[in-house]
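**Student:** sequence first, then the predicted structure, then my questions.
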Amino acid sequence: MTKLSVNINKFATIRNSRGGNNPDVLKAALDAERFGADGVTVHPRPDERHIRYADVRAIKPALKTEFNIEGNPTEQKFVDLVLEVKPHQVTLVPDAEGQLTSDHGWDTVKHKDYLVELVSIFKNAGIRTSIFVDPVEAMIEGAAKTGTERIELYTEGYAKQFIENKEAAIEPYVKAAELANKLGLGINAGHDLDLDNLQYFSDNIPGLLEVSIGHALICDALYLGYENAIQLYKRCLTKG
C-alpha cells in the first residue's frame, strides 16, 4: 500500500493569519498521525509565511511516524535546519523566493553537480533524499546520477488534464515511473492530488511508495472532518 504523508502547511497558514496558536500546528501533526496518516510533511519557506522553523523543531521529536521536510536547498538556513532536525526524508524542491507554491521540478542535468553535493551531505547525515522532478525521462535519468534514493513526481500536470482525458494525463507519469523503477529509484508523488484523481494515479503508477498531500486534503477536512478526510485518502491508496 502506498503511504500517505499529510502536508500540514495550511494549518500554519490559518494560524499565522491571526497570530497566536490556533490552530495548533503541532497538534495537527500529531492528529494526522493519530488519524492514520503514515507520515507528516512540512515545507518551510524563507519568509516563514506558513510553517515556521520553530514548528519543524517541535514536530520532529513528537512524531512516531515518518517526517518529511520539503524545501529549497539553495537557502543555507534550510540545509542547516534539516541537518539539525534530521527528518526521515528531505525532499529537494527548486522554489524561487516568494513563490506561491511549487510549480516545476529540478533540471537534474543542468544542476547535476549541485544536487550530487547536496544529496551526499544529507545521506552522510543518515537522511533519505528525494528530488522533485517533472515526468520527463531525461530528468529521471539525471536524478539517478545524483545518488538520490527517491524522486517525487510533480503531479500538477496530471491533475489538470485528468478531468478531460485521464489516460493521456497518466501516460507520461507511467513512463517516468517505469524508468525510475528500472534505475532503482523509489517513487513519491505530490501536488494537486485529490479524492477525484488519487485512486487512478495510485492504481496506475508502478512502484509508488508515497504521496504527499496537503491543500486538497485540508480543504476536504473542512467539510468532512480531519480524521474522515485522512481515511478517505488512505482508502484511495489501497490496491484492488
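**Tutor:** Everything's here; your move. Numbers count the residues shown, from 1 in each chain.

**Student:** make it CA atoms for all contacts and neighbour counts henceforth
**Tutor:** Will do.

**Student:** C-terminal to the longest helix seen in the chain, what's the next element?
**Tutor:** Criterion DSSP state H: the longest helix present in the chain is helix 166-182. Later in the chain than helix 166-182, the nearest helix or strand by DSSP states H and E is strand 186-190.

**Student:** what angle separates that following strand from helix 166-182?
**Tutor:** 150 degrees (axes from the mean of the first three to the mean of the last three CA atoms, to 10 degrees).

**Student:** what lies in contact with the longest helix of the chain?
**Tutor:** Contacts of helix 166-182 with the rest of the structure, by CA atoms under 8 Å, 6 or more residues apart in numbering, involve 135-137, 140-141, 144, 153, 157-159, 161-162, 186-187, 201, 204-208.

**Student:** filter those to the buried ones?
**Tutor:** Buried by 16 or more other CA atoms under 10 Å: 135-137, 140-141, 144, 153, 157-159, 162, 186-187, 201, 204-208, out of the contacts of helix 166-182.

**Student:** so of those residues, which ones are in strands?
**Tutor:** Among those, the residues falling in strands (DSSP state E) are 153, 186-187, 208.

**Student:** neighbours of Ala189, how many?
**Tutor:** The local packing of Ala189 (other CA atoms under 10 Å) involves 23 other residues.

**Student:** that one and Ile163, how far apart?
**Tutor:** As judged by CA to CA, to the nearest Å, Ala189 and Ile163 stand 19 Å apart.

**Student:** residues contacting Asn16?
**Tutor:** For Asn16, the contact set (CA under 8 Å, 6+ apart) comprises 49-50.

**Student:** next, the buried residues of the helix or strand harbouring it.
**Tutor:** Asn16 belongs to helix 9-18 when assigned by DSSP H and E. Buried residues in helix 9-18, counting neighbours by 16+ other CA under 10 Å, are found at 9-16.

**Student:** out of the contacts of helix 166-182, which sit inside helices?
**Tutor:** Residues of these located in helices (DSSP H): 137, 140-141, 144, 157-159, 161-162, 201, 204.

**Student:** now the end-to-end length of stretch 76-93.
**Tutor:** End-to-end for stretch 76-93, by CA to CA: 14 Å.

**Student:** so Ile69 sits in a strand?
**Tutor:** Yes - counting by DSSP: H, G, I helix; E, B strand; the rest coil, Ile69 is located in a strand.

**Student:** pull the number of nearby residues for it.
**Tutor:** Neighbour count for Ile69, taken as other CA under 10 Å: 24.

**Student:** alright, now check it against this:
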Amino acid sequence: MTKLSVNINKIATLRNARGGNMPNVVQVAKDAEKFGAQGITIHPRPDERHIRYQDAHDLKQIVATEYNIEGNPIDKFLELVLELKPTQATLVPDAVDAITSNAGWDTVKHEGYLKEIISELKRNGIRTSIFVDPSLEMIEGAAKTGADRIELYTEAFAHQYSLGNTTAVQPYAQCATLANKLGLGVNAGHDLSLHNIQFFKENVPHLLEVSIGHALICEAIYQGLEQVIQHYLTKLK
C-alpha cells in the first residue's frame, strides 16, 4: 500500500489568519494519525507564513508515524532538520516569494550542491528525497546525488487529468519505473486529490508515499478529516 502523509501547512495558515492557537496544529497532527495517516508533512518557509519553526519542534515531540520536513535547504532549514532529525527531509527548490512549490530541481545543474547536502543529512540518519519534475534526465541526475528517494511534482498531471487527459500520467509512470531501476524510492505530491489519486496510484508503479495537503484539507471542510483520510487510504490500497 502507498503511504499517505498529510501535509498540515493549511491548518497553520488558518491558525495564523486569526492569531492564537485555533486550530491547534499539534492536535490536528495527532488526530490525522489517529484517523489512519501514515505520516505528517510540514513545509516551513523563511517567512513562517504558515508552519512556524516552533511548530516543527512541537510536532517532533508527538508525531508517532513518519515525520517529513520539506523545504529549500537554506542554512536555517538545514539547521532545523539536522537538529530534529525527522524520518525524511524533502528538498524543494522554492523561491523565497513562491506561494507554493512550482518546480522541481534541475538535478544535473545542481548535482554537486545536492550531493553535499544529502551526504550531510544521511550522515545524520535522515532519509532524503528530491522534488523533481517528471523528466527522465532529472531522475538520472537525482540518482547521482545519493538521494534515497525522489518526489514527483504532480501539478501537471493533476491539471491535465481534470481536463480529461489521462495520458498525462505516462511521464510519471516512466519516471517511476526508471527511478526504481536506479534504486530510488518514489514519492509524489502536489495537487493530488480524491478526484485523481486512485488513477495516479493505479498507473504509477513503485509508489511508496504521497504527500497531500491543500486538497485534503479543502475536502475535509465538507466531509470531515477522519472520513477524508479514510477515503484516501481506500484509494491508495
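**Tutor:** In hand now; what should we look at? What you see is a predicted model; the values in this text were computed from it and never measured.

**Student:** got a TM-score for the pair?
**Tutor:** Here the superposed chains carry a TM-score of 0.99, computed using TM-score structural alignment, normalised by the length of the second structure; 237 aligned residues with a CA RMSD of 0.7 Å.

**Student:** mind checking the SS state of the spatially most central residue of the second structure?
**Tutor:** The residue lying closest to the centre of the second structure (CA atoms, centre = their mean) is Ser211, at 4.1 Å. Under three-state DSSP, Ser211 of the second structure falls in the strand class.

**Student:** what's near enough to touch Gln38 of the second structure?
**Tutor:** Neighbour list for Gln38 of the second structure: 3-5, 65-66 [criterion: CA under 8 Å, 6+ apart].

**Student:** thinking again about what came up before, list just the nearest of the ones in helices among the contacts of helix 166-182 of the first structure to Val93 of the first structure.
**Tutor:** Val93 of the first structure lies nearest to Ile140 out of those, by CA to CA, at 14.6 Å.

**Student:** for the closest one, give me its contacts.
**Tutor:** Listed by CA under 8 Å, 6+ apart, the contact set of Ile140 of the first structure reads 108, 133, 151, 176, 179-180.

**Student:** as JSON lines, those residues with distance to Gly98 of the first structure and neighbour count would be great.
**Tutor:** JSON lines is the format used below for these (distance: CA to CA, whole Å; neighbours: other CA atoms under 10 Å):
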{"residue": "Thr108", "distance to Gly98 of the first structure": "22", "neighbour count": "23"}
{"residue": "Val133", "distance to Gly98 of the first structure": "20", "neighbour count": "26"}
{"residue": "Ile151", "distance to Gly98 of the first structure": "24", "neighbour count": "25"}
{"residue": "Ala176", "distance to Gly98 of the first structure": "29", "neighbour count": "24"}
{"residue": "Leu179", "distance to Gly98 of the first structure": "33", "neighbour count": "17"}
{"residue": "Ala180", "distance to Gly98 of the first structure": "31", "neighbour count": "22"}
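
**Student:** could these be laid out in CSV, adding distance to Ile121 of the first structure?
**Tutor:** Listed next are these as CSV, based on distance: CA to CA, whole Å:
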residue, distance to Ile121 of the first structure
Thr108, 17
Val133, 20
Ile151, 17
Ala176, 26
Leu179, 26
Ala180, 22
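
**Student:** from those residues, which is closest to Asp31 of the first structure?
**Tutor:** Nearest to Asp31 of the first structure among these, with distances taken as CA to CA, is Ile151, at 27.1 Å.

**Student:** wait, a helix at the closest one?
**Tutor:** No - counting by three-state DSSP, Ile151 of the first structure is not part of a helix but strand.

**Student:** isn't it up against Gly186?
**Tutor:** Yes - applying CA atoms under 8 Å, one finds Ile151 of the first structure in contact with Gly186, separated by 6.4 Å.

**Student:** hang on, the earlier thing: just the buried residues of helix 9-18 of the first structure now: which is nearest Pro44 of the first structure?
**Tutor:** Asn9 (8.1 Å).

**Student:** how close does the closest one sit to Ser212 of the first structure?
**Tutor:** Asn9 of the first structure is 12 Å from Ser212 of the first structure, by CA to CA.

**Student:** can I take it that Glu48 of the second structure is in a strand?
**Tutor:** No - read with three-state DSSP, Glu48 of the second structure is coil and lies in no strand.

**Student:** what is the neighbour count of Gly213 of the second structure?
**Tutor:** Applying other CA under 10 Å, we find 24 residues neighbouring Gly213 of the second structure.

**Student:** picking that back up, could the buried residues of helix 9-18 of the first structure go into CSV alongside distance to Tyr223 of the first structure?
**Tutor:** Output for the buried residues of helix 9-18 of the first structure, formatted as CSV (distance: CA to CA, whole Å):
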residue, distance to Tyr223 of the first structure
Asn9, 18
Lys10, 15
Phe11, 15
Ala12, 19
Thr13, 18
Ile14, 16
Arg15, 19
Asn16, 22
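
**Student:** for the contacts of Ile140 of the first structure, work out which two are farthest apart.
**Tutor:** Thr108 and Leu179 (15.0 Å).

**Student:** quick one, which of the contacts of Gln38 of the second structure are buried?
**Tutor:** Here, 16+ other CA under 10 Å leaves 3-5, 66 buried among those.

**Student:** and which of the residues you listed is nearest Asn124 of the second structure?
**Tutor:** Closest to Asn124 of the second structure, out of all of those and judged by CA to CA, is Glu66, at 16.2 Å.

**Student:** who's in contact with the residue lying closest to the closest one once chain neighbours are set aside?
**Tutor:** In space, and not counting its chain neighbours, Glu66 of the second structure is closest to Gly39: 4.3 Å by CA to CA, 6 or more residues apart in numbering. Gly39 of the second structure sits next to 3-6, 33, 65-68 when contact means CA under 8 Å, 6+ apart.
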